[in-house]
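Visitor: Sequence unavailable; structure follows:
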């Protein structure tokens, strides 16, 4: 999670200064439910969670479900992808990755919170691993580069 937090904060620093200031102000004040904060968080999500306009129906539905009951997400993660306050804040699985002994496919997008700095430790520590990055995607390559993503997964599954 430390790698994730560093990665998403680097991406957050690419947002316009006023958006960053709004996010920082509300995080410091503990007012992350404020509509102004939510609008600023949406700016992050537009760049680094799903870059498609309009958003895919499945993505919208997933977010509606989470909005209707965000207990698990907020308890584990926190209010956003980049403001981690939940129980997984200090989670670190890297020392256990060597124990994964099945073929593993890692994917990330160029604009994903799971930047290469996050994914590389998984790549280095899982014995039977393949890593594919999607150049036009953020955190949802299955929506943003659907054909290539499905081909990648299909090929991986038939070759393993």
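Guide: Noted; the coordinates are in hand. Not measured: the values here are computed from a predicted model.

Visitor: From here on, just use CA atoms for contacts and neighbour counts.
Guide: Will do.

Visitor: Can you list the neighbours in contact with stretch 109-125?
Guide: With CA atoms under 8 Å, 6 or more residues apart in numbering as the test, stretch 109-125 has contacts from 3-4, 7-8, 11, 47-49, 81, 94, 97-98, 106, 108, 129-131, 133-141.

Visitor: Check it against this one:
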């Protein structure tokens, strides 16, 4: 396995944690910087992308966004968390790691973050992969609630009861319904791979998830509820590929909405049978799709 180096970068009086796999070589292969989802998740559920360092002799870089994982911080008031917090963190990390010629990958919220960063300043970014990301959160919400309708009726009822109770999934019936949705549309398997289980441990998930999204996958009560950049993404200049799965909670309908708003030349790879964390079950297909795209933009 490629050598791993890690460290911290000063940011807003706290520390942003990063991991780097492999060396930056003079082989024409630009580094790939990977942004995780949430806000409030950690890089751990994307950790097997580190295998790309060995498979393709390419440096792979992760960081935990401020407020989660190894970049956890003490409790903050809600107004601490906003888009600019993580946008500015991205540019801080880019500069601190000397990333002046690289590729960018974002999963879910990470793709939203990557897109906002590229709309602000795409300096040094050769290409971008946006994996399972909504450009209109109201579409995300409506599609999630549509997918619920394909669950057994008793599970639909359990989820409705949980949401009416403020996102309380503590009963066996509610937990079973929630986990079935995750099996079908989020992780795509049961049991979860070890690195996904580790990522979703409570100590790794930041309070910012509730602030920005809400109590669960099926509500959008936080600051992201009005997120909509569909009218802005036509201004993207960086070559972009959309990546998603047929079973993804970021449904083909949602990704098609984004694709239609993107500049001409944008690509879309749809992986048969994959859910939201497609790398958990379809690693080969996801790695190949990413590498095949970014190596054309070296």
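Guide: In hand now; what should we look at? Small disclaimer: the values here were computed from a predicted structure and weren't measured.

Visitor: distance of the most centrally placed residue in the first structure from residue 159 of the first structure?
Guide: Computing the C-alpha centroid of the first structure and ranking residues by CA atoms, centre = their mean puts residue 113 first, at 4.4 Å. Plainly put, residue 113 of the first structure is 28 Å away from residue 159 of the first structure if you go by CA to CA, to the nearest Å.

Visitor: repeat for residue 136 of the first structure
Guide: Using CA to CA, one obtains 25 Å as the distance from residue 136 of the first structure to residue 159 of the first structure.

Visitor: And those two? Which one has more around it.
Guide: Under the criterion of other CA atoms under 10 Å, the comparison of residue 136 of the first structure against residue 159 puts residue 136 first, with 13 against 8.

Visitor: and the more buried one, what pairs with it in the second structure?
Guide: When the second structure is aligned by TM-score structural alignment, residue 136 of the first structure is paired with residue 273.

Visitor: tell me the contacts of that match?
Guide: Neighbouring residues of residue 273 of the second structure by CA under 8 Å, 6+ apart: 245, 246, 247.

Visitor: Repeat that for residue 177 of the second structure.
Guide: Contacts for residue 177 of the second structure were tallied using CA under 8 Å, 6+ apart; they are 155, 156, 158, 159.

Visitor: same thing but 7 Å
Guide: With contacts defined as CA atoms under 7 Å, 6 or more residues apart in numbering, the neighbours of residue 177 of the second structure are 155, 158, 159.

Visitor: Throw the residues you listed into TSV and include secondary structure, distance to residue 62 of the second structure and neighbour count, thanks.
Guide: Formatted as TSV, the entries for these read as follows, by DSSP: H, G, I helix; E, B strand; the rest coil; distance: CA to CA, whole Å; neighbours: other CA atoms under 10 Å:
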residue	secondary structure	distance to residue 62 of the second structure	neighbour count
155	helix	36	21
158	helix	37	20
159	helix	34	24
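
Visitor: Pick the one among those residues closest to residue 89 of the second structure.
Guide: Relative to residue 89 of the second structure, the closest of the contacts of residue 177 of the second structure is residue 159; by CA to CA it sits at 35.4 Å.

Visitor: still on that earlier bit, tell me which of the contacts of residue 177 of the second structure you also see in the first structure.
Guide: Retained in the first structure (both residues aligned by TM-score structural alignment, their matches' CA atoms under 7 Å) from the contacts of residue 177 of the second structure: 155, 158, 159.

Visitor: Compare the contacts of residue 273 of the second structure and tell me which is most surrounded.
Guide: Of all the contacts of residue 273 of the second structure, the highest neighbour tally under other CA under 10 Å goes to residue 245, namely 26 neighbours.
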